[in-house]
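Participant: What follows is a predicted protein model with its sequence.
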Amino acid sequence: MDGSIPQHRVSFRHFSIDRLTSVVERSHARICAVLVLLSLVCFLPGFTTLQPMDRDEPRYAQASKQMLETGDFVDIRFQDEARHKKPVGIYWMQSASVAMGQAFGVPEARTTIALYRIPSLFGAIAAVLLTYWAALAFFGRRGAFLTAALMATCVILMVEARLAKTDAMLTACSVAVMGGLARAYLSRGAGTLPRRALLIFWTGFALGILIKGPLVLMFAGFAAAILSYKERSARWLLSLRPWLGLVFTLAVVLPWFIAIAIKSGGAFFAASVGQDMLGKVGTAQKYHWAPPGFYLLSFFATFWPGAILAAIAVPFAWKHRREEPVAFALAWIVPSWIVFEAVPTKLPHYTLPLLPAVAIVTVMAISRHFVGPHRPAAKLATILIPFIPVGLTVGLSAVAWSFDGLPPFRALPALLAASLLSLWAWWLFAKNRMVPTLWASFVASAFLAIGVFGFAQLDLRSLKISDRLAEAARNVSCENPQVATLGYREPSLVFLVGTTLDMVDTGAEAAAFLRRGGCRVVFVDKRFEGDFRAENERLKQEPELTTRINGFNINSGKRVDIAVYAVGS
């Protein structure tokens, strides 16, 4: 198939998109350097200043912190609760990152959330670079670069790069596996794959299992099964050296799985498989239920700015579904996407490992001149390109005004730039200048990251409840207070205040906590404050009301008013 990308000229005296693209694609090293730079511009704003995002991120970070505190790197715990849901890989990576931060003298390293996010940042950058490597099985350098840039600038990867969770690193592992599988399929009959491809494939496979269990196996297994059925043979898989690779995988993953089985008495497998994985299939865990079709709708936000171009490319994928490169991409996307849509538990990031294949199909359709303003309703549909940044500009301004009384002044220049650039991308699409459309979208996404993550979140102080409570506890006049909380129980508070944070259930328990003596602080939600005060009157103790924290809890969707009481100060 013709993998060439159409070239369109947009000149500003001595500048043109053609010239810029040609300069970038002169070598793999140059392309990778540009992709890393683009990734850093999209991933770094707000990386150190964004508060721990409840609820999953601080649960991962707190469990990693407790590994450092206890020296137990086998069992995974959040306070006294066993966290037997995911394998240990990401916790080891986060613990190592924080240990290195401590070694280099980072102050308060164990409560510095940015250190726990470093594996996700590396995972996101690796996902971009591995997308480029995987796409080289389908395109030349230009097509592979544009595919990887679509990943670097998509909203959901920008989010996951900033969160101390598994998903960015899982995506990197998945792309490594699927890139190797693509080479095995598209070059079948050519013998064993090069050692580098084998190493990338099996390293991604082993690490993927150690990070998030069977998902990597699901992505690769579905694709391999469908393609083997299509070929009426699975012999092409032998080029992956499966027996040697499985030995390598077992050597990587078995030691910890055996250790946790012994330590937990089998409870890890009962919890991770029986409760977490099967629970997602049978019921909507943690209230994250959504109907089938959720991912198709959320896709237009999560894969922005490439989503609408991908939607326009869908008929291309159907029309050319029997062509080997298209067939492989569809085998990567469709079966796993159907599984995610069928499972009741849904979160927007679950389909992230499938998006590199979506980007490949999108660029493939652009290279064949299929995507453009000549497609039915395409000019109208691409209003979604500017819709996301314009909508975020309006929405964040309204939220900041409602909760904090001021618009996000520092963010507005970057948000307006993102909106104008995306409007320009829309205009370029209408003129059938596809590569300039992509470049304008990439730059718009970079400005959106700067505006939303770099500045807007700084001004949304009402959302930083746990940060402000932890600060209030540090500011009492006595040293090293014991802290309890009543009514507000977010994991981020445990991470920021400390593993020993006491979570009490009634006003009487909160008052009794203060009565134990020494320097003590208790956070009391307004709903429980009457009972708390009544119990203090009965006990004839007068804790000092040091401050009140008002804000909005994005997890409960409710405003909160929390009083901070202290004794011994």
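Facilitator: Right, received. Where do you want to start? These figures come from a predicted structure and were not determined experimentally. Residues are numbered from 1 along each chain as shown.

Participant: Going by C-alpha atoms from here, please, whenever you check contacts or count neighbours.
Facilitator: Fine.

Participant: what about the nearest residue to residue 45 once chain neighbours are set aside, how many neighbours?
Facilitator: Spatially, and ignoring its direct neighbours in sequence, residue 45 is nearest to residue 454 (4.3 Å; Cα to Cα, 6 or more residues apart in numbering). Other residues near residue 454 come to 23 when the count uses other Cα atoms under 10 Å.

Participant: Tell me who's in contact with residue 454.
Facilitator: 45, 46, 47, 411 (Cα atoms under 8 Å, 6 or more residues apart in numbering).

Participant: Please tabulate those in JSON lines, including the columns neighbour count.
Facilitator: Listed next are the contacts of residue 454 as JSON lines, based on neighbours: other Cα atoms under 10 Å:
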{"residue": "45", "neighbour count": "22"}
{"residue": "46", "neighbour count": "21"}
{"residue": "47", "neighbour count": "19"}
{"residue": "411", "neighbour count": "24"}
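
Participant: before we move on, back to that, would you quantify the distance from the residue nearest to residue 45 to residue 323?
Facilitator: Distance, residue 454 to residue 323, by Cα to Cα, to the nearest Å: 43 Å.

Participant: before we move on, what about residue 180?
Facilitator: Relative to residue 323, and taking Cα to Cα, residue 180 is found at 19 Å.

Participant: again with residue 113
Facilitator: 46 Å.

Participant: what do you get for residue 417?
Facilitator: Taking Cα to Cα, one finds residue 417 at 40 Å from residue 323.

Participant: Which one's more surrounded, those two?
Facilitator: Per other Cα under 10 Å, whichever of residue 417 and residue 323 has more neighbours is residue 417, with 20 against 11.

Participant: One more to weigh against that first structure:
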Amino acid sequence: MTDRISFGTILIILIAAFVMFYNLGGIPLLDPDEPVYAETAKEMLSHNDFVSPRIYGEYWYDKPPMYYWLVAASFKLFGVSEFAARLPSAVLAILCALYVYSASSRMFGNRAGLAGALILVTSIEYFYLGKAAVTDITLNLFLTVALLAFLEKRYYLFYICAGLATVTKGPVGFLFPGAIIFIYMLLTRSFHLLREMKIPAGIVLFALAGLPWYIAMYAIHGNAFVDTFLGFHNITRFTSPEHPEGVLWYYFIPVFIIGFMPWTAIVIQSVWAALTDSQPQHGRPLLFLIIWAAFIFLFFTASRTKLVSYILPMYPPLAMVAGWYIDRLAARRRNARPFAWPLLFTVLGGLFAAGAVYGARQAMPALLPGAYLTAAVFVVMIIGTWFFVARRETERAFWLQIAGMAVFVVILMSLLFPPAAPAFHTRDLAKAFTAHYDGKSPVYVVKFLRPGFSFYAGVYGTELTPDHWKTPGKAYFVVRPADWEWLPEADKRKLKVLATADEKLLIVKQ
């Protein structure tokens, strides 16, 4: 590693850009989440309305508009495409890594900052979401900058980014920073910081950044906006499971183990060292980072609705702690043989490699070439980590894993995602529909497939209910096998399958 910040910045940009942009637009938007954001941004442009989000031509109160605005701007500049829909996430993922590098370098030194930024960029969940057209990376950036700005006493930046986070995902934009800072002040008995935080000016800055859209939406839509956005999409989702299969209390433990891979193997000893053996000037910043990560994990563990992406905001602080630990090992090279790292990585990396091969064999044999290569990369990383740690060359072990994850990105985007993606997108069926559609008959689409179908076919359709099968006259149906197999045989004889694409059907009723 180098002590020249300018070189570190260039290195992070090059590695992060490769990871985020490699084959970014080569895979269709995956149902159901990516097409929702892309379709809403497309309708913003078609209706020339950038205040009230719409989907299927109807007002849509699910999320604030920040990511829709970014995608709409990307569509305007580059045209409507998968690449343009994902571009904002990829760019903001790189910017977040650069800010982590900058802030961590000021706190812990350049080598620690560089390590932390690269750990973040090469963790599986971070680069997966950085290559996806969803809001999570945008929220993650604003929360990260806000909390690090507080830690560095850059309070005006803190308030502005908390406001922008609120326009990205709602109340969590200010509730999360507020709760994390309160817990930190409580544990460190540092409530005197409140006198330094320029709170009156901060309230003004937060309001200017975060509230105009909410005021405009209430003025236009009234209580319908408040009840749906705040009532259902925030309070109800926390207290009631939207996805009952994810209610298990330990849901986020395997999510984190896989999502922070390969750095899961070093994070436990990193946190332990930060809590028990840090230098005095590093103790409080490290404690703040650990409180930040723990709060995110525990909050969403308590939430009744659980999604894989929810814990993304805990990755930047943990990457910074792990970067600090890597720097600490490098500085103590003569005495540093952290065998817990290769030992844990042997277990976790070995299970990940074996799981990739087993999963491909069971679910989709077409993925086996990519799965075998993934296993080979992780085996090389395991052997190399043991070799370098035994020789007290922890920096080389670190760079080996960075290189291994860059190779894994190529395998993932070239050999694993392309054969698997057709099962998760509606582009091919939408093309078949366009070729067969008469331009006037009603179209009924199962809910899960509707966002992707609308984006690719340019036809909204109507969400399918059982009664729609009884529609008189000609009608088109976009479904999966289970959505129509229950029909009586007499009714099925009136239907004709026009096209199939990976367990998705285009059916016409004459």
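Facilitator: Yes, it's here. Keep in mind the model is a prediction, meaning the values are calculated, not measured.

Participant: hmm, back to that, want to throw the contacts of residue 454 of structure 1 into TSV with secondary structure?
Facilitator: Putting those into TSV (DSSP: H, G, I helix; E, B strand; the rest coil) gives the following:
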residue	secondary structure
45	coil
46	coil
47	coil
411	coil
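
Participant: Between all of those residues, which two are separated the most?
Facilitator: 47 and 411 (15.4 Å; Cα to Cα).

Participant: Aligned counterpart of residue 461 of structure 2 in structure 1, please.
Facilitator: Residue 461 of structure 2 maps onto residue 501 in structure 1 when the alignment is built from TM-score structural alignment.

Participant: er, residue 306 of structure 2 I mean
Facilitator: That one, residue 306 of structure 2, aligns with residue 346 by TM-score structural alignment.

Participant: For its match, give me its contacts.
Facilitator: Taking Cα under 8 Å, 6+ apart, we find residue 346 of structure 1 in contact with 284, 288, 289, 290, 294, 340.

Participant: Going by distance to residue 221 of structure 1, which of these wins?
Facilitator: Scanning the contacts of residue 346 of structure 1 for proximity to residue 221 of structure 1, where the rule is Cα to Cα, the winner is residue 340, at 15.1 Å.

Participant: Could you tell me which residues make contact with that closest one?
Facilitator: Here residue 340 of structure 1 is in contact with 346, 350, 351 (Cα under 8 Å, 6+ apart).

Participant: what do you get if the cut-off is 10 Å, keeping everything else the same?
Facilitator: 281, 292, 293, 294, 295, 334, 346, 347, 350, 351 (Cα atoms under 10 Å, 6 or more residues apart in numbering).

Participant: Tell me how many other residues surround the third one.
Facilitator: Here the number of neighbours of residue 293 of structure 1 (other Cα under 10 Å) works out to 13.

Participant: now for it: what does it line up with in structure 2?
Facilitator: Aligned against structure 2 - with TM-score structural alignment as the criterion - residue 293 of structure 1 pairs with residue 250.

Participant: Is the residue nearest to that match when sequence neighbours are not counted in a helix, a strand, or coil?
Facilitator: Leaving aside its chain neighbours, residue 250 of structure 2 sits nearest to residue 301 (7.3 Å; criterion: Cα to Cα, 6+ apart). Under the three-state scheme (three-state DSSP), residue 301 of structure 2 adopts helix.

Participant: Correct me if wrong: residue 372 of structure 1 contacts residue 378.
Facilitator: Yes - using Cα atoms under 10 Å, residue 372 of structure 1 is in contact with residue 378, at 7.0 Å.

Participant: Now for the two: what residues contact both?
Facilitator: 309, 312, 429, 430.

Participant: and the third one, what does it touch?
Facilitator: Residue 429 of structure 1 makes contacts with 309, 371-373, 378-379, 382, 385, 423, 435-438, as judged by Cα under 10 Å, 6+ apart.

Participant: Could you identify the buried members of those residues?
Facilitator: 309, 371-373, 378-379, 382, 385, 423, 435-438 (16 or more other Cα atoms under 10 Å).

Participant: Pick out the most distant pair among the residues you listed.
Facilitator: Every pair of these checked by Cα to Cα; the farthest is 371 and 423, at 18.1 Å.

Participant: in the stretch 351-500 of structure 2, which spans are strands?
Facilitator: Ranges of strands in the stretch 351-500 of structure 2, per DSSP state E, counting those that start in this stretch, are 443-445, 462-463, 475-479, 495-500.

Participant: Format the ones you listed as TSV; extra columns: distance to residue 65 of structure 2.
Facilitator: TSV is the format used below for those (distance: least, Cα to Cα, whole Å):
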stretch	distance to residue 65 of structure 2
strand 443-445	26
strand 462-463	24
strand 475-479	29
strand 495-500	35
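
Participant: Single out the most deeply packed of the ones you listed.
Facilitator: Highest mean neighbour count of those: strand 475-479, a mean of 24 (counted as mean count of other Cα atoms under 10 Å).

Participant: Make sure residue 370 of structure 1 is indeed in a strand.
Facilitator: No - using three-state DSSP, the assignment for residue 370 of structure 1 is coil, not a strand.

Participant: Contact partners for it?
Facilitator: 312, 313, 315, 316, 362, 363, 364.

Participant: Looking at neighbours, which among those residues is most surrounded?
Facilitator: Going by other Cα under 10 Å, residue 363 tops the contacts of residue 370 of structure 1 with 33 neighbours.

Participant: Structure 1: which residue goes with residue 172 of structure 2?
Facilitator: Checking TM-score structural alignment: residue 172 of structure 2 goes with residue 215.

Participant: Report the separation between the residue nearest the centre of structure 1 and residue 528 of structure 1.
Facilitator: The centroid of structure 1 falls nearest to residue 160 when counting by Cα atoms, centre = their mean (1.8 Å). According to Cα to Cα, residue 160 of structure 1 and residue 528 of structure 1 sit 36 Å apart.

Participant: quick one, strands of the stretch 1-150 of structure 1?
Facilitator: Per DSSP E, counting those that start in this stretch, the stretch 1-150 of structure 1 carries strands over the ranges 77-78, 81-82.

Participant: Tell me which of those is the most buried.
Facilitator: By mean count of other Cα under 10 Å, the strands of the stretch 1-150 of structure 1 have strand 77-78 as the most buried, with a mean of 20.

Participant: Where does it end up in structure 2?
Facilitator: Using TM-score structural alignment, the residues of structure 2 aligned to strand 77-78 of structure 1 are 54-55.

Participant: Give me the contacts around that stretch.
Facilitator: Contacts for stretch 54-55 of structure 2 (Cα under 10 Å, 6+ apart): 36-44, 47, 60-62, 451, 454-455, 460.
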